[in-house]
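Undergrad: When you get a sec, could you give me coordinates for this:
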Amino acid sequence: MVIKRLTLLALFFAGAFHSLCNGQSQNAPFKQDESGITVTLKNAPNGVNMIRLKPINAKIIRVTATPTNFFVEKPSLMAVTPNNSAIKHTVNYTDDKMIVLTDSVKVTVSTITGLVEFYDSKGNLLVKQSKFAHEPAFVNAMYDGESSYRVSQYFDSQADEAYYGLGQHQQGVVNYKGRHVDLIQNNTEVAVPFVVSSKNYGILWDNNAITTAGDIRPLEPLHALKLYNKNNEAGWLTVSYSLKQDPTRTVYEQAVSDIDLNWLSDVKRFPDSVKMADAIVTYEGAIEGDQTGLYQLQIKYGGYIKLWVDGKQLLDYWRQSWNPATALVDLNLQAGKSYHLKMQWIPSGSESYLGVNVLLPAPENVKNTFAFTSEAGSTIDYYLVYGQNADSIISGYRTITGKAVMLPKWAMGLWQSRERYKTQDEILAVVKEFRDRKIPLDNIVLDWSYWKQDQWGSQEFDPARFADPDGMIKQLHGQHINFMISVWPKFYEGTDAYNAFNKNNFLYKRNIANRQRDWIAKGYISTFYDAFNPDARKAFWELISKKLYTKGIDAWWLDATEPDILSNASVADRKLLMTPTYLGSSTKYFNAFPLQNAKGVYEGQRAVNPNNRVFILTRSAFGGLQRYGAATWSGDIASRWEDMKSQIGAGINFSLSGMPYWTMDIGGFAVEPRYENAKRQDLDEWRESMTRWYQFGAFVPLFRVHGQFPFREIYNVAPKGHPAYQSMLYYDKLRYRLMPYIYSLAGKIYHQDYTIMRGLIMDFAADKNVEGINDQYMFGPSLLINPVYKYEAHNRDVYLPKGNGWYDLYSGKYFKGGNTLKADAPYNRIPVFVKAGSIIPFGPEIQYTNEKPADPITLYVYTGANATFTLYEDEGSNYNYEKGDFSQIAITYNEGSHTLTIGDRNGKFNGMIGDRTFRIVTITSNAAKALNFDQKPNKTISYNGKNVSIKL
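TA: You can find the predicted model right below:
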């Protein structure tokens, strides 16, 4: 086979393309211009006619495919990389293949099949498009009169490959190998179509529609399995209804083949003879399949749910009825064998939800694939990101979608919130209590309904409850407390704001036409604004700026940004409620609402106040959100122990999706009724749950307490002498002591595309044992966090990754890596281990982040390996860091020479302290030292910005 070579050198020179060859060969099977390298396929298989490759840099290749003879060119909402950027690359071609090489990757495209393959520069396979396709790449569709396609692409998966990211999901799964992952914005579920592979690559799927990733075969209804009733008759399950006041007596019984009370519109199918709020519902019978393998049940539930298979209990969960959750149950079944199934459901209220679907065992041609499919799109459009590790892959994601801008330093401190502070006096009283008790605090949060009852969307305080909001905020600022406020994209019909937005066609109208009322008092008719409309975004910012920002608001809580126009509406109904959007079909743009909503607030505030950092908290996210000064919390989760555990995996994969700022409601948002006025054992369990959650929450990127009654302030959880109070106060103070460590990592997020909450795969990729661990993670480079999520547990299994030694944070005791140990977890502590070869800077005790400079700093040096840490500082509240106003001090420890070096300070900023003190505490494997800030240091160094080295 004759190989022909066309060498093309594109330089970053005024965005122009320069060819250093004598011109493109007339026989070349491709065309190259500033948009990329385009191949027209010979036989247009699988619905693809043309494929275009565009090197973004040496490690990132954009791939687009079209079924037509042209590409639809529409600006991406996710990607901000300019398309005219050029990069050095070489194109080789044969009669049936085109090869594009950069310094880091090689991409081949078959000119016959269109299959794309990716390799690193050494020829190692990264990933290749699969020959198998469950459906064509393009399937014609039309939405709201707009022609479109359902688009799909399959990739071969290597046998030992693991997958991470894909946003935030709450089923406790970390590795998505072999999983069906629906990417659809929903309260507690966040859709981000970016996956990180353990094989040193990531894929950003640039599509705004509802998407499925992984094993994209559709979930089947329960009757895909052979069903038997409780009398062993084939064809259905038996469902029995009893009443809570008399659970032993069956009042109604029926046959069911499906369990599908999934949406608001389905609730009416509940039997008329039984009131849902009074019912206990029991499903019983057996299930059977004709294939041996893994059957994955997805169970959507609101209320109490218990599941037994062959007598073994697999679920015992609860979720508030108005925000159902989804549990994943893995069943390894043998072909032709029936398994007894019993499920008990106790609805919570008159509108509860239950649905059961199943993903059948994967056929051989699916098992080793990973795919994306989206409901709508003009083209297939994705980016292959190569990296030596997860950090460099995430850096590539941010190259495409934008830098993660810095949040204000105070955001790293404690936030206190509840649903909800009802008056100005309540807010001021809570802050006073924190300050009087010397409980460190930086932020107080005002949740929804601070307006008059019928004025949602007015963005105006109810003067009966907030007589002087300007004065309140000024008083809070005087106590060094920042103020965050909840702002929904929601408007009640008839308000002045509604009328102004309606006049300019800025609103979604369907909910108004439906006369659908919300849940407030008698119910009010409302809708959301169209965040895809740039003029509507501008108007929304101008409204909240005029009504709120001018009062001194410090941060924005953008709630219900899925958008949740009508809770628990079906997906089809949700699309109707946001039709049409300014950009086009709601089906085509469904997942991108939270990104556009945050964009308007971020750009609006930076335009009117270019100094103060924008800070946004949003309930949903999409690719690129990190560039808008936004963090995401995990939604309206419940307060059960299983919900606490599910947050660990949710935070790990959200962070592996490229967005570094994640948080949760410490304590869970909604509580079981038994906790509302808890007594005796229920009160004990509530306090222990809050304590364990608080211990966990102190080690996530943002430290935030929120939830419904009972109140979540430390002193409202337990009295001062109680172990719960003492433990929560300890971890609050420890968080503030760790501020030099945490804020340095925040600086690293911006300057080096770092990630704070780190799945173990990020730092220990060579250790295959960590790939599926869903209840441990690293907090920065040094701290291994192991939350306790079981009631009355006083120890837990902890895996210490191999290749490292580990120290117990509290005692300094040394442990070898590569082992699972049963770590002590007394009521007042969770197991935290420090990686050998770590330097952790601790600051002085403070009550708020900017109380005083971090001086002296105590450096805890954990020996056993070489260590580095870079202390980062800047002004903390403005964007001067973008102009170079920051300082960095590199601190290193050499294990061979036992030498600690504090390097020259690089950079400067206003307010920087010139001279400072470092106290050095050395911990070795044979000389444990407890975490005690009053102990005498091994050494004390007076530092004036110049390099200094000492022997330890």
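
Undergrad: CA only for contacts and neighbour counts going forward, please
TA: Noted.

Undergrad: State the distance from the spatially closest residue to P55 that is not a sequence neighbour to F71.
TA: What sits nearest to P55 in space, not counting adjacent residues and going by CA to CA, 6 or more residues apart in numbering, is I61, at 4.4 Å. The gap separating I61 from F71 is 17 Å, by CA to CA, to the nearest Å.

Undergrad: So if I had to pick from these two, which one is more boxed in?
TA: More crowded of I61 and F71, by other CA atoms under 10 Å: I61, with 25 against 15.

Undergrad: The more buried one reaches L53, doesn't it?
TA: Yes. The criterion here is CA atoms under 8 Å, and I61 meets it with L53 at 6.6 Å.

Undergrad: So what touches the helix or strand hosting the residue nearest to P55?
TA: Secondary structure assignment for I61, by DSSP states H and E: strand 60-66. Contacts to strand 60-66, defined as CA atoms under 8 Å, 6 or more residues apart in numbering, come from residues 48-56, 71, 378-386, 396.

Undergrad: One more, so I can put them side by side:
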Amino acid sequence: MKFLKQIYLLVALVSTLVATKMSAQSFEPTKQGLQFSAQDLDIKIEFYSNNIVRVYKTPKGVSYDKKSLSVVKSPEKTVVNFEQKGNNKLLKSSSIQVEVNPVTGGISFYDASGKLLLKDKDYGTQFSAIDDGGTPSFKVREGFLLDKNEAVYGVGQIMDNKFNRRNSSHHMQNENMSTYSPYFMSVKGYGVFWDNNSISDYNDNPQELSFSGIGHCADYYFMYGKNADGVIAQVRDLTGKAPMLPLWAYGFFQSKERYHTQDESLDVLKKYRKLQVPIDVIIQDWRYWPEYQKSDSLWNSQSFDKERFPDPKKWVNEIHKLNAKLLIVTWPGFGPKTDQRKEFDSKNMIINFDSWPPKSGARPYDVFNPEALNIYWRYLNKGIFSYIGNDGWWLDSTEPDHINVKESDFLLPTHLGTYRSVKNGFSLMHNKGIATNQRLTSTDKRVVILTRSGFLGQQLYGSNTWSGDVQSTWEMLEKQIPAALNYTLMGIPNWNSDIGGFFAGRWKKDGGNMSPEFQELYVRWMQFGAFTPMMRSHGTDLPREIWNFGDRGTWCFDAQEKIINLRYKLLPYIYSTSWEVSNYNGTFMRPLVMDFAADTKTHEIGNEYLFGRSFLVAPVTKYKAKIWPVYLPQGSDWYNFWTNEYYKGGQTVTTDTPVDILPLYVKSGSIVPFGPKVQYATEKKWDNLEIRVYPGANGEFLLYEDENDNYNYEKGVYSTIKFKWNDLEKTLTIEDRKGNFSGMIKSRKFRIILVKPNQTIADNSTEITKSVFYNGKQTHVKL
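TA: Take a look at the predicted model:
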């Protein structure tokens, strides 16, 4: 018996030594990670920073040099410590730990304290060989293990009225109204970006969460941020920060399908000015180009019909004289008789499937070809930007539209492979080409792009994605909210939708613009739109300009005017939030889970959100709703914006919602600046701002100002003023102003209001607690 025990011990010792030797031989250290082979895979793990780890896998012996369309970050110098953990290897930065199993290929991610965050499954990566349009490739699948009740978000803008993306499956193919990226964020404070631009699939079930698509590698980034803001900061570090948009881009936009002549759009602006309803932007939709009456062979020629737009330079000058801006549409597809199409065809830079409009012969250019991006801009700049001096772009059909679909279309070649292997990156590259070329052409105007699709990384290009050609229904309004919140949780902060919904023909039989239900739907949608990054009215079938709903004094006109005026009063708050988004990786539309993750009820709430750090918004999405339930998260107290009624957090309250009232609450400790009443964003200086302090907690606010529309802010040409509220001492400190810029207000007045719980502040109130003259030096205001 003793002899047998000695044999067992000897065998165990030999096995341990062999395993240790095999383990040591399996791993090859690299500068900031390691590489090894397991399960017929070559696997490379590399720290891009203390918080970001890249995992890269290919079939064993099959090398592939991946060029990302989204990732702009190079690995930064990171101290990585290596330890042995049994037969596994442990890699540690200051923020995360990565455990690697050399046999199964499994990878586990932990925080610095050793708390498990995520598992890349043992045997969870699969490569199935396929023929991809004549090129050997793979169907790639990557599986992860999550906690059973772990909430995740992201994946894209999905119109299913769901917020938490667990236990759902999605075919990720970017189309009109469906905008996907293979990314998810966990409530545990990490995110995963599976860097693949192909038509893909997301599937989550109790066994695993997986991505699958076409490619030559499995390539993903694990990002740890501790909380949602931290994850978004890592996303922006990896794929690009969001630049500042100009101040005017946060005003009101008006468009329709479509203004037929230059005089028609000018008349619209003139009428807004005559009515003294604020507006900043008019948008010109399609078919301003020649010969559209005969055919669409000149579709998107990026030139102007001489009869309907006889003097486009004068047209834009007149728009500017009316203190407004112009966005003009351009498409990725070109009709067969356009000069652009002829050049693209001659250089094999067209993706040969039919695009919009039907029977036109229009086809999209190859956005994946860098030379094609430059050619596109050459025509766009010559025909429009440098010719007429427009202020921004409406990039329609950036999925792009695909009609008369054939399966073989998806195997068509592009510069980077088959169309199906890169399709979801189309919008990203189209936006990139225009944004980067405009910046090379001029730095006097910030890039402003309205686009119908998106992909992770597009935030780098001044893009604002809208939700597509949605139906004008209450159900669709309701679906906009969680779709927007999941989209912005991908780190892409700018989003909007057609106020009132695009297709409104269903309402014609009920009186069109005079239909009481359509009017109410439009007003409720506009209230929602006022608390999105872009407030834009647009649609077809029924005109959307404010006077089409009645005259001033009628409820529908007055309700619209009220919310538009509120949007403009909040411009100092919104523009300062834009600086937080750009400089500090902030988010405009903040799901409650971002700020109140400890309150587990917020994990499933996708119909409310914070706009900036202070305003809780709960849009009304039902007809004739006179009251509306609003959940106020635990962790703060809350003020009803309209009445100043004061509530403790952690409860659902019933809010009175007459048609002109949007359920709106302000977080205690908030400091909110209100600007002057204006007709356009830059009409008046902010030299007499109202500053409202909502007591109940300490708080601070950073007021940001700059030259409003150029890139000088990137050179430090801006100013900030920090306000700090000490709730115990009831003291507001206005700190020293930092920075300066041309035209900066050096001396100004702040009208301070200490909001009193349950006491309403009347409009244009004279009940100012204190008026403070401020010359840039720190001052304390005792309230």
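
Undergrad: follow-up on the earlier one: can you go through the contacts of strand 60-66 of structure 1 and name the buried ones?
TA: The neighbour count (16 or more other CA atoms under 10 Å) marks 48-56, 378-386, 396 as buried among these.

Undergrad: quick one, what contacts the corresponding residue of structure 2 for T113 of structure 1?
TA: Aligned counterpart of T113 of structure 1 in structure 2: T104 (TM-score structural alignment). Counting by CA under 8 Å, 6+ apart, T104 of structure 2 makes contact with A38, Q39, D122, Y123.

Undergrad: Still touching in structure 1? Go through the residues you listed.
TA: Among the contacts of T104 of structure 2, the contacts conserved in structure 1 (both residues aligned by TM-score structural alignment, their matches' CA atoms under 8 Å) are A38, Q39.

Undergrad: Restricted to buried residues, select the contacts of T104 of structure 2 in PyMOL.
TA: In PyMOL, a selection of the buried entries from those looks like this (16+ other CA under 10 Å):
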select buried, resi 38+39+122
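
Undergrad: can you map out the strands along the stretch 551-700 of structure 1?
TA: 555-558, 616-618, 630-633, 662-663 (DSSP state E, counting those that start in this stretch).

Undergrad: on that earlier part again, the buried ones among the contacts of strand 60-66 of structure 1 in strands, which ones?
TA: If you go by DSSP state E, those have 50-56, 380-386 in strands.

Undergrad: Would you format those as a markdown table with distance to L577 of structure 1 included?
TA: Shown next, in a markdown table, are these (distance: CA to CA, whole Å):
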| residue | distance to L577 of structure 1 |
| --- | --- |
| M50 | 36 |
| I51 | 35 |
| R52 | 36 |
| L53 | 37 |
| K54 | 37 |
| P55 | 39 |
| I56 | 37 |
| I380 | 27 |
| D381 | 27 |
| Y382 | 29 |
| Y383 | 31 |
| L384 | 34 |
| V385 | 36 |
| Y386 | 39 |
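
Undergrad: ok, so of these, who is nearest Y661 of structure 1?
TA: Y661 of structure 1 has its nearest neighbour among those in V385, at 21.5 Å by CA to CA.

Undergrad: what's the nearest residue to the counterpart of that closest one in structure 2 if we skip its chain neighbours?
TA: Counting by TM-score structural alignment, V385 of structure 1 corresponds to M223 in structure 2. Nearest residue to M223 of structure 2, sequence neighbours excluded (CA to CA, 6+ apart): I52, at 4.6 Å.

Undergrad: With Y252 of structure 1 instead?
TA: Y241 (5.1 Å).

Undergrad: Return the residue of structure 2 aligned against that neighbour.
TA: In structure 2, no residue is paired with Y241 of structure 1, using TM-score structural alignment.

Undergrad: Doesn't Y241 of structure 1 belong to a strand?
TA: Yes. According to DSSP: H, G, I helix; E, B strand; the rest coil, Y241 of structure 1 belongs to a strand.

Undergrad: Can you get me a residue count around it?
TA: Neighbours of Y241 of structure 1 (other CA under 10 Å): 27.

Undergrad: Please identify the helix or strand for R905 of structure 1.
TA: Secondary structure assigned from DSSP H and E places R905 of structure 1 in strand 899-908.

Undergrad: Tell me the helices and strands packed up against that strand.
TA: When contacts are defined as 3 or more CA pairs under 8 Å, 6 or more residues apart in numbering; DSSP states H and E, strand 899-908 of structure 1 sits against strand 886-894, strand 948-951.

Undergrad: so where do the helices sit in structure 2?
TA: For structure 2, helices defined by DSSP state H occupy the ranges 2-26, 228-239, 262-275, 312-321, 339-346, 370-380, 386-388, 419-422, 426-441, 474-488, 516-529, 555-569, 571-584, 592-595.

Undergrad: now the ones you listed as TSV including distance to Q651 of structure 2?
TA: TSV is the format used below for the helices of structure 2 (distance: least, CA to CA, whole Å):
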stretch	distance to Q651 of structure 2
helix 2-26	55
helix 228-239	23
helix 262-275	42
helix 312-321	49
helix 339-346	59
helix 370-380	52
helix 386-388	54
helix 419-422	46
helix 426-441	41
helix 474-488	21
helix 516-529	23
helix 555-569	27
helix 571-584	27
helix 592-595	14
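
Undergrad: Which residue in structure 2 aligns with E676 of structure 1?
TA: That one, E676 of structure 1, aligns with K508 by TM-score structural alignment.

Undergrad: deepest of the helices and strands packed on strand 899-908 of structure 1, which one?
TA: Of these, the one with the most neighbours on average (mean count of other CA atoms under 10 Å) is strand 886-894, at a mean of 20.

Undergrad: compared with structure 2, how much does that strand deviate?
TA: In the superposition with structure 2, the average deviation recorded for strand 886-894 of structure 1 is 0.9 Å (mean CA distance after the TM-score superposition for structure 1).

Undergrad: matching residues in structure 2 for that strand?
TA: Aligned by TM-score structural alignment, strand 886-894 of structure 1 falls on residues 718-726 of structure 2.

Undergrad: Quick check: chain neighbours aside, which residue is closest to the residue nearest the centre of structure 2?
TA: In structure 2, the residue lying closest to the centroid (CA atoms, centre = their mean) is I492, at 2.7 Å. In space, and not counting its chain neighbours, I492 of structure 2 is closest to Q459: 5.1 Å by CA to CA, 6+ apart.
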